[in-house]
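J.: what would the 3D arrangement of this be:
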Amino acid sequence: MLIRDAGDGDWPLIYPFFAEIVAEDKTYAFPDGLSLDEARGWWMETPPGRTVVAVDGDDILGSAKMGPNRPGRGSHVATASFMVDPRHRGRGVGRNLGLHVIEWVRSAGYRSIQFNAVVETNSTAVGLWHSLGFRTIGTVPEAFDHPDHGLVGLHVMWLDLSA
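T.: From the prediction side, this is the model:
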């Protein structure tokens, strides 16, 4: 598995699993039914942000986007989002993307990483981020309308990189 910067030609290959994951309504609060062009702005970052893909040969296994959580005086804290193509789950793609993002964020000089909205019922993601050292520092109650569980919380997760 290789992780590299996403290029313009990658977006049409990312979009099908982006659209599938968004349509599941279980992990992201992106608007439903975004077209290829509409969705691009929700995922493909521009500097100082960055979007990467995890690839195996010509197959895109997953993608991550990262950059400052807030502009200006909050720009020393990074954020990131991750999507693994459902056909490639269980292969360590999310973990490898997470490790890549942590290393990039650290080398770019950010002091921490904050995830603003990890759905509390997404046990795979919550477990992965805890295993990589993130702490759940708060939960916004009933902030996400899950199709199976109803109103559930969104975790704010944080990793200190200053040490």
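
J.: switch to C-alpha atoms for all contacts and neighbour counts from now on
T.: Noted.

J.: gap between the residue most central in space within the chain and Ala117?
T.: Geometric centre of the chain, nearest residue: Ser81, 1.5 Å, by CA atoms, centre = their mean. As judged by CA to CA, to the nearest Å, Ser81 and Ala117 stand 10 Å apart.

J.: can you pull out the helices in this structure?
T.: 11-24, 36-43, 93-107, 123-131 (DSSP state H).

J.: can you tell me which helices and strands the first one packs against?
T.: Just to be clear, that refers to helix 11-24. When contacts are defined as 3 or more CA pairs under 8 Å, 6 or more residues apart in numbering; DSSP states H and E, helix 11-24 sits against helix 36-43, strand 59-68, strand 77-84.

J.: to compare against the first, here's another:
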Amino acid sequence: MMDGDVALALRRAGLDDGDAVWDVIRPALRAGETYALPRDISKADALALWLAADRETWLAEDQEGRTLGVYYLKANQGGGGSHVANCGYMTAVEAAGRGVARAMCAHSLERAGGRGFRAMQFNFVVSTNERAVRLWRAFGFETVGVLPDAFEHPRLGVVDALVMHRRL
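T.: Sure thing, here's the model as predicted:
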């Protein structure tokens, strides 16, 4: 897959990919600006979340096999809500702005449709994560709800979170 200035291959992650996943997600988790997770979350707890059995986790790798991004795909809810997909995406710091998130989003939408999901929903997009909001909108996601003052941003204080949705 080619997107922007980076040639990427996407492959399913396994339990033996924990170090590669951690290397990508650790900086964003420690910064605490985009995910409602503890900034001091342990590696074990973070990997238990990102590599959980209820989701597919995918790695975006460059031609040298370096992991530049990671995302998971899962059902947003169980039972009557299981036809709606949910994803979480993180890009390696050194790969920001190089099309990695765009490639992962495109791949996840295709994968979700192939698995029979009828929509995708992001439950908690921090409103100040402007790059992500722009990207999701470019892929046809609409803001269907605003959660006022839902996120305690470490630099900006209390900010809104968005619920974003798109039919597949």
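
J.: could I get the TM-score for this pair?
T.: Scored against TM-score structural alignment, normalised by the length of structure 1, the superposed chains reach a TM-score of 0.94; 160 aligned residues with a CA RMSD of 1.0 Å.

J.: picking that back up, give the aligned equivalent of the residue nearest to the centre of structure 1 in structure 2.
T.: Aligned by TM-score structural alignment, Ser81 of structure 1 pairs with Gly88 of structure 2.

J.: out of the helices of structure 1, flag the one nearest Ala54 of structure 1.
T.: helix 93-107 (7.0 Å; CA to CA).

J.: start and end residues in structure 2 for that closest one, please.
T.: Counting by TM-score structural alignment, helix 93-107 of structure 1 sits on residues 100-114 of structure 2.

J.: buried residues in the matching stretch?
T.: Applying a neighbour-count criterion of 16 or more other CA atoms under 10 Å, one finds Val100, Ala101, Arg102, Ala103, Met104, Cys105, His107, Ser108, Leu109, Ala112, Gly113 buried in stretch 100-114 of structure 2.

J.: now do stretch 68-88 of structure 1
T.: Pro68, Asn69, His76, Val77, Ala78, Thr79, Ala80, Ser81, Phe82, Met83, Val84, Asp85.

J.: still on that earlier bit, export the helices of structure 1 as CSV, with columns for distance to Asp145 of structure 1.
T.: As requested, the helices of structure 1 are exported to CSV (distance: least, CA to CA, whole Å):
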stretch, distance to Asp145 of structure 1
helix 11-24, 12
helix 36-43, 20
helix 93-107, 24
helix 123-131, 16
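
J.: which stretch among the ones you listed comes nearest Pro147 of structure 1?
T.: The nearest among the helices of structure 1, by CA to CA, is helix 11-24 at 8.4 Å.

J.: and the buried residues of stretch 68-88 of structure 1, which is closest to Ala143 of structure 1?
T.: Using CA to CA, the buried residues of stretch 68-88 of structure 1 come closest to Ala143 of structure 1 at Ser81, 17.7 Å.
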